[in-house]
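Colleague: Quick one: sequence and predicted model below, then my questions.
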Amino acid sequence: MMTTLRLLLLSFIIIISDADKITTIKEVSVREGQSIIIPCLYDPIYESHLKYLCSGYMWAFCKPKVYSKPQETNSKMSITDDRERRTINVTMNALSSSEAGHYWCCIEIDKASDEGSWFKLQVTKDPELYVENQTVTGDVGQTVSIVCHHPHHHSSNEEMKWCKLDGNCVKNTGTLDRASVQLIKTDKFLKIEMSNLMMKHTGWYYCSVGHLQMPVHVSVTNISKTLRLRTMKQAPNNPAPNNTAPNNTAPNNTAASGR
């Protein structure tokens, strides 16, 4: 009994201490048979550490499922470590109701307790919050639209917002890192419009309705600039007109003279 209490206390301490070291969503709803990507952002000091996913309600009893070692994957779950953006991307495929539960994004620490942050996975026939596509792409200076569906009736007291995973949230109209954000709310969906996009706005965001979140990756490209540069390179090379007076002097005897 004492051992169990100690383990529970240890789990509680670890959860509190790791809250600012790994950031992820807390609860997500997925349709049976479909897939989802869960992003987990981590502190720069853990860039070179091994990452893994484990399952279980309590951290002390968490069972490792898959690691970020090269090529280590299974048919259901895999993780990749994007060190440039310090993101663990957890991919969960063809989910069934038996796979619902608590999971942890984890970082292996040598000679110390590993770090971990949990998220809860719902798997149902009729998800409460979903998007048609978890990835949206927009060009610099343009606008992207994201529609988060919540088909069930939600109380007007339930908060709806759009957030950057490692940053602030917008509840109606506002800005996120200088991107303009407008929310359009109905009883069936939440529509988000992000405008004045810049390259730095690439990253993970999430829509939130009540206790549920749905992660969405916004990818900002510079296609217009790329196309302009490509067009300039492909344009015919028209030499500048020669404004000098004609040279009537006989040419020097060179190899081209045939002599």
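Modeller: Received it, and whenever you're ready, just let me know what you need. Numbering: from 1, shown residues only.

Colleague: hey, let's count contacts and neighbours off CA atoms from now on
Modeller: Noted.

Colleague: Point out the other helices and strands that the helix or strand harbouring His217 packs with.
Modeller: Using DSSP states H and E, His217 maps to strand 212-221. Judged by 3 or more C-alpha pairs under 8 Å, 6 or more residues apart in numbering; DSSP states H and E, the packing partners of strand 212-221 are strand 27-31, strand 36-42, strand 135-139, strand 203-209.

Colleague: following the second one, which helix or strand shows up next?
Modeller: It stands for strand 36-42. Next element after strand 36-42 (DSSP H and E): strand 51-55.

Colleague: now what about that next one, what contacts it?
Modeller: Residues outside strand 51-55 that contact it (C-alpha atoms under 8 Å, 6 or more residues apart in numbering): 62-68, 79, 81, 88, 90, 101-108.

Colleague: and the residues you listed, which of them are in strands?
Modeller: 63-67, 79, 81, 88, 90, 101-107 (DSSP state E).

Colleague: just to revisit the earlier point, tabulate the helices and strands packed on strand 212-221 (TSV), appending distance to Gln182 and mean neighbour count.
Modeller: Shown next, in TSV, are the helices and strands packed on strand 212-221 (distance: least, C-alpha to C-alpha, whole Å; neighbours: other C-alpha atoms under 10 Å):
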stretch	distance to Gln182	mean neighbour count
strand 27-31	23	21
strand 36-42	24	23
strand 135-139	16	16
strand 203-209	12	23
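
Colleague: Turn those strands into TSV, columns for distance to Ser11.
Modeller: Shown next, in TSV, are the helices and strands packed on strand 212-221 (distance: least, C-alpha to C-alpha, whole Å):
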stretch	distance to Ser11
strand 27-31	19
strand 36-42	19
strand 135-139	34
strand 203-209	27
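
Colleague: and Ser17, which of the ones you listed is closest to it?
Modeller: Closest of the helices and strands packed on strand 212-221 to Ser17 is strand 36-42, at 13.5 Å (criterion: C-alpha to C-alpha).

Colleague: rewinding a little: out of the helices and strands packed on strand 212-221, nearest to Gln234?
Modeller: strand 135-139 (22.1 Å).

Colleague: what's the following helix or strand after that closest one?
Modeller: From strand 135-139 onward toward the C-terminus, using DSSP H and E, the following helix or strand is strand 144-149.

Colleague: here comes the other one, which I'd like you to weigh against the first:
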Amino acid sequence: MPQHFILTFCFVQWIQVCLCAVTTEAEFSVLEGRSLTIPCHYEPQYAGYVKYWCHGRMREFCTSLARTDEPTAPDGSEQKVMIYDDPVQLVFSVTMTQLKEEDSGWYMCGVEIGSLWSADLHAFTDIKVIHGMSVLHSRVSGEEGSSVKVECFYSEKYRESPKKWCRSGDWSSCLLTDSEGAYTDTSVDIRDDRTGAFTVTYKKLQMRDAGWYWCGAGQQKVSVHIQVLPRVTTTVMPVTTSFTEKAPQPITNSAWNTHSHILGALLVCASFLLILGFAIFARRMWKLHKNDPELRLGEGMKVRFNDYSEEMGEMQASGVVFLNKNSQSSHML
């Protein structure tokens, strides 16, 4: 009975491993001479545990290459394998540099449990270090007249081989680097750093440069497509301080509609002012016409009054004469 209990308990512990407490990609491929970084993810409860990286397919025969509880190499010194744990993101990463073909094989991300009854948690990955070439971007684009770069990578085997840049389908167009790993002309510049990469730079793109190319080393090559975008032109009006006569500008539909609206508004205002002026003039004439008979009646009365006054004066004068005359007659009598 105890033996069955022990076997059951061990089986439960191995189930934890099968539940993918640690995960990573199943396979990685990298060019010889390049570097590779592998992320290993784990569950939150294992954040404080020791993580390790080893070379092998079985834990018992896995050669340890790096551990999080071991000191790292001093700054500035070369270290082929580096490990870094990030408990916040729940991932530890392993970086392997200057890979060679013999570095190919199975590797293991491990979390050390450190218990007699608990197996370490781990995940395996297959790393393949290959010969050949690759590019950073298989498609690049640039505006006409600008510059564009293509980065090509090669494996250690082709370090000393001349590097090529050719237009696809035209072998006569191939440009090769010299013994110094360089090529240059008025439009293209090629530079090989002799560490696994070379760069092709187009100094001034033209529309005819668009198309498929390939960069190569030895018998290896990889395709790249270059797209040339039309240049965007902008018109800049010169700023001058002198007064110059401007050429007449064509009237567009929108400008004509705007002018029509303004002209219509002006005509309405002018018509209103004209009608208002005419109304004021007519009112004044009407007032004058209405007041004219009264003026004439007043003048007539004034004339009659003057005539009456004169007649009264004459009558008074004649009366006096008459009285005087009678006086004289009676006196004479």
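Modeller: Good, I have the coordinates. Computed from a predicted structure; not experimentally measured.

Colleague: Please state their TM-score.
Modeller: Laid over one another, the chains give 0.43 as their TM-score (TM-score structural alignment, normalised by the length of structure 1), with 124 aligned residues with a C-alpha RMSD of 3.1 Å.

Colleague: related to what we said a few turns ago, now the angle between strand 135-139 and the strand holding His217 of structure 1, please.
Modeller: Interaxial angle, strand 212-221 of structure 1 versus strand 135-139 (axes from the mean of the first three to the mean of the last three C-alpha atoms, to 10 degrees): 30 degrees.

Colleague: Helix or strand next in line after strand 212-221 of structure 1, which one?
Modeller: Downstream of strand 212-221 of structure 1 (by DSSP H and E), the next one is helix 223-234.

Colleague: now the angle between strand 135-139 and that next one, please.
Modeller: Going by the same axes, to 10 degrees, helix 223-234 of structure 1 makes 50 degrees with strand 135-139.

Colleague: Give me the helices and strands touching the helix or strand Val181 of structure 1 falls within, please.
Modeller: Element membership for Val181 of structure 1 (DSSP H and E) is strand 179-185. Applying 3+ C-alpha pairs under 8 Å, 6+ apart, one finds that strand 179-185 of structure 1 contacts strand 160-164, strand 173-176, strand 189-195.

Colleague: That one: which residues count as buried?
Modeller: Going by neighbour count (16 or more other C-alpha atoms under 10 Å), the buried part of strand 179-185 of structure 1 is Ala179, Ser180, Val181, Gln182, Leu183.

Colleague: And those, which is closest to Ser219 of structure 1?
Modeller: Ala179 (13.3 Å).

Colleague: May I ask you to confirm that that closest one is in contact with Glu193?
Modeller: No: Ala179 of structure 1 lies out of contact with Glu193 (C-alpha atoms under 8 Å); the separation is 9.8 Å.

Colleague: contacting residues around Val28 of structure 1?
Modeller: Phe119, Lys120, Leu121, Gln122, Leu129, Leu212, Gln213, Met214.

Colleague: Show the subsequent helix or strand relative to the helix or strand Gly110 of structure 2 falls within.
Modeller: Assessed by DSSP H and E, Gly110 of structure 2 sits inside strand 105-112. The element immediately downstream of strand 105-112 of structure 2 (helix or strand, assigned by DSSP H and E) is strand 121-130.

Colleague: Please name every helix or strand in contact with whichever helix or strand comes after that next one.
Modeller: Next helix or strand after strand 121-130 of structure 2 toward the C-terminus (DSSP H and E): strand 133-135. Here strand 133-135 of structure 2 touches strand 148-154, strand 220-229, going by 3+ C-alpha pairs under 8 Å, 6+ apart.

Colleague: neighbouring contacts of strand 133-135 of structure 2?
Modeller: With C-alpha under 8 Å, 6+ apart, strand 133-135 of structure 2 has contacts from 31, 150-155, 216-217, 220-222, 224.

Colleague: One more pass at 6 Å, please.
Modeller: Glu151, Cys152, Phe153, Tyr154 (C-alpha atoms under 6 Å, 6 or more residues apart in numbering).

Colleague: give me the number of residues near the nearest residue to Val181 of structure 1 once chain neighbours are set aside?
Modeller: With C-alpha to C-alpha, 6 or more residues apart in numbering as the criterion, Val181 of structure 1 has its nearest non-adjacent residue at 4.7 Å, and that residue is Met194. Met194 of structure 1 has 21 neighbours, counted by other C-alpha atoms under 10 Å.

Colleague: related to what we said a few turns ago, can I get the buried part of the contacts of strand 51-55 of structure 1 as one ChimeraX selection?
Modeller: The buried residues among the contacts of strand 51-55 of structure 1 can be selected in ChimeraX (16+ other C-alpha under 10 Å) with this line:
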select :62,65,66,67,68,79,81,88,90,102,103,104,105,106,107,108
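
Colleague: Let me know the closest of the contacts of Val28 of structure 1 to Ser145 of structure 1.
Modeller: Met214 (14.7 Å).

Colleague: From Ile22 of structure 1, how far off is that closest one?
Modeller: 17 Å (C-alpha to C-alpha, to the nearest Å).

Colleague: hey, which of the helices and strands packed on strand 179-185 of structure 1 is tucked in deepest?
Modeller: strand 160-164 (a mean of 22; mean count of other C-alpha atoms under 10 Å).

Colleague: could you point out which element follows that strand?
Modeller: Scanning onward from strand 160-164 of structure 1 (DSSP H and E), the first element met is strand 169-170.

Colleague: looking at the helices and strands packed on strand 212-221 of structure 1, which is closest to Cys163 of structure 1?
Modeller: Across these, closest to Cys163 of structure 1 is strand 203-209 (C-alpha to C-alpha), at 5.4 Å.

Colleague: ok, so what distance separates the residue found closest to Asp81 of structure 1 once you drop the neighbours it is linked to in the chain from Ile16 of structure 1?
Modeller: In this structure, Asp81 of structure 1 finds its nearest non-sequential neighbour in Ile88, 4.7 Å apart by C-alpha to C-alpha, 6+ apart. Ile88 of structure 1 sits 20 Å away from Ile16 of structure 1, going by C-alpha to C-alpha.

Colleague: now Ser195 of structure 1
Modeller: 36 Å.

Colleague: Which pair in the ones in strands among the contacts of strand 51-55 of structure 1 has the greatest spatial separation?
Modeller: Asp81 and Gly101 (22.7 Å).

Colleague: can you state the direction angle for the helix or strand hosting Gln3 of structure 2 and strand 121-130?
Modeller: Using DSSP H and E, Gln3 of structure 2 maps to helix 2-18. For helix 2-18 of structure 2 against strand 121-130, the angle by the same axes, to 10 degrees is 50 degrees.
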